[in-house]
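Visitor: A predicted structure for the sequence below; I have some questions about it.
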Amino acid sequence: MRLVFAGTPEVALPSLRALIASERHEVAAVVTRPDAPAGRGRHLVRSPVGALADEHGIEVLTPAKAGAPEFLDRLREIGPDCCPVVAYGALLPQRTLDVPSHGWVNLHFSLLPAWRGAAPVQAAVRAGDEITGASTFRIVKELDAGPVFGTLTVEVGEHETSGELLDRLAVAGADLLVATLDGIEDGTLEAREQPAAEGVSYAGKITVDDAHLDFAAPARAVDRLARAVTPEPGAWAVFRGERLKLGPVRLSDVDGLAPGELRVERKRVLVGTSTAAVQLGEVQAQGKKRMAATDWARGTRIEAGERLA
């Protein structure tokens, strides 16, 4: 099939690479978010998807809005049979959805209808899901509610961060997306409607405020949230009036610490929760490099009774 691929960040690259390598499909163009300022010089930088397309000599379309008339005119000229989508990051109006004969097919990193929305992997980790996965579905006007072509499942690792899990799903999902497009082209794959209400959950975008660890919560909730927001936007707490960035924590069997109370031992730094204490991993104080919690504690000279808030 003749394809126009839509995506923006690095998580979309495994799928784009797989489609470029496919002998059955032609990636005629990619659609990605407009070049954005980055770095100290704030120079305009191509998105990861756009940069990969440039490397392969593939036309790159960067509409400010996916319903812009000039973009739609060019899309119709290209004449895609189908438009696969992975983390594009912009809304697609109905007039845009109507262009390809086989529609727009999205690779979404959850087992739909669970965790519709912008941050499905983070939501699965935070909720403590033991199983998650990816789904391919036809995009419709309602958020992530279109009929599903196929799914894959993976187990969530006990200590896995959302970043690590997303990397795994991006690679496995690329194969699922290619297989989905193969089936659409062959006419052997039928999309199934999602349940109208049963099993539907939503995963909104996680903000920096959402990543503030609450040590009055149970240890498992602290652990899950820290892993869910790693690497972005990154967990944090307040120490001595300043924000302290925190990496993932580990559970312990140590009791007797008040929520947020710090205990420095020779080989570990513990923080109390509403249940057992958790062990800090890496930390980063303002203006400092990321370091092991024990190194931070020795340099900071933590006093008895001090807390993270």
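Guide: Nice, I can see it.
Visitor: from here on, contacts and neighbour counts on C-alpha atoms
Guide: Fine.
Visitor: my guess is residue 20 contacts residue 26, does it?
Guide: Yes - shown here, residue 20 and residue 26 form a contact pair, counting by C-alpha atoms under 8 Å, at 6.9 Å.
Visitor: so between those two, which is more surrounded?
Guide: Using other C-alpha atoms under 10 Å, the more surrounded residue of residue 20 and residue 26 is residue 20, with 19 against 16.
Visitor: and the more buried one, how far from residue 3?
Guide: Using C-alpha to C-alpha, to the nearest Å, we find residue 20 at a distance of 10 Å from residue 3.
Visitor: ok, second structure coming up, stack it against the first:
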Amino acid sequence: MRRLILLLFALFALTGPAWAQVRSVEVRAPRPFGYFVGDLVRVQVDIKVDPGFSVQAASLPQPGSVTYWLELRSITVDETRQADTARIRLNLVYQSFYAALDARALEIPGFALTVASNGQSGITTAKAQVPAWSINVSPLREVQPPPREDPLEYMRPDGRAPLLDPEPQLKWAALFAGLALLALILLARDRAWGPFGKRRGRAFAAVQRSLRGLGRRPDQDIAYREALIALHRGLDETDGRRVLADDLPAFLARHPAYRVEENGLACFFHASRLTFFGRETAAARSQWSLAEVEATAGKLAAAERMAGG
């Protein structure tokens, strides 16, 4: 009796993998016909197995040549778990290179997959056989068209394109061009470009333009003094009088839009005093550089625009 029990146990152990249930294999394609050379053939394979089983990646078909006329382009796997079953969905994309001379059916080879479950007693495996299926391919053109007396009858006339009236598009183009020109004029006025550069109330915009290129001068001391003089002229033109260091509080009281640059203007007057009265241009440049002069002029020009000048 004991020997019989051991024999049955060994039999169950040997046949355990065969008990793994592959419940169904279903192959679906969008259509079985109407394929030409170069077309992609998309196929969906649904495999239902017992819960706990999943496909082994090593058993999946690899992209590449399948037959002389068929190539597997890609394959993706989607596994869904449910209470009493598991579904393995394969999405395969083939490409046909069969140049058909007539309409005929071609068979896409099937393949086998391995599904496995890792249980308490070890790994249980089973085979899922995906069957072959067929597609119908067609030629791109007739092999032998019917005879014609006039060879020109084989040629089809060109399709007639409708005549389009360009006038509405031209009107819209002219309208948008006018709006763009108006926007450019308004921007030039705001930025004091071109003919608007010398209009009254844009002194600091002119100063900002005059400072461009001073940093590339070979003699930086001369360039620095010219920058300070230009900023002096901008202050004088804005206030309508000479503005000295002691006049700064009164200037800011008369022009509150520039109060945000009070510190910069104080540094400017200090650098001006060192340069023109102390003859210490190098010291002034080390304390307040030409780049800071340009930055202050730019901020004053921006405040000038905000003030509506």
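Guide: Alright, I've got the coordinates. This structure is a prediction, so every number in the text was calculated from the model and none was measured.
Visitor: got a TM-score for the two of them?
Guide: The TM-score (TM-score structural alignment, normalised by the length of structure 1) is 0.20; 92 aligned residues with a C-alpha RMSD of 5.7 Å.
Visitor: what sits in contact with each of residue 20 and residue 3 of structure 1?
Guide: Common contact partners of residue 20 of structure 1 and residue 3 (C-alpha atoms under 8 Å, 6 or more residues apart in numbering): 26, 27.
Visitor: name the nearest residue to residue 262 of structure 1, sequence neighbours excluded.
Guide: Distances taken as C-alpha to C-alpha, 6 or more residues apart in numbering place residue 271 nearest to residue 262 of structure 1, at 4.7 Å, with adjacent residues excluded.
Visitor: surely the one you found touches residue 278?
Guide: Yes - if you go by C-alpha under 8 Å, residue 271 of structure 1 and residue 278 touch, sitting 5.4 Å apart.
Visitor: neighbour count winner among those two?
Guide: Neighbours per residue (other C-alpha under 10 Å) separate residue 271 of structure 1 from residue 278, with residue 278 holding more: 28 against 24.
Visitor: residue 264 of structure 1 versus the more buried one, what's the distance?
Guide: 12 Å.
Visitor: before we move on, what about residue 19 of structure 1?
Guide: In terms of C-alpha to C-alpha, residue 19 of structure 1 sits 51 Å off from residue 264 of structure 1.
Visitor: between the two, point out the one with more neighbours.
Guide: The neighbour count for residue 19 of structure 1 versus residue 264, taken as other C-alpha under 10 Å, is higher for residue 19 (22 against 18).
Visitor: and the more buried one, how far from residue 60 of structure 1?
Guide: For residue 19 of structure 1, the distance to residue 60 of structure 1 equals 15 Å [C-alpha to C-alpha].
Visitor: now for residue 278 and residue 264 of structure 1: what residues contact both?
Guide: By C-alpha under 8 Å, 6+ apart, residue 278 of structure 1 and residue 264 have these common neighbours: residue 270.
Visitor: in structure 1, which helix has the most residues?
Guide: Ranked by residue count, the top helix of structure 1 under DSSP state H comes out as helix 162-186.
Visitor: ditto for structure 2
Guide: Ranked by number of residues, the top helix in structure 2 under DSSP H is helix 167-191.
Visitor: tilt between the next helix or strand along the chain from that one and helix 167-191?
Guide: Counting by DSSP states H and E, the next helix or strand C-terminal to helix 167-191 of structure 2 is helix 203-210. Here the directions of helix 203-210 of structure 2 and helix 167-191 differ by 100 degrees (axes from the mean of the first three to the mean of the last three C-alpha atoms, to 10 degrees).
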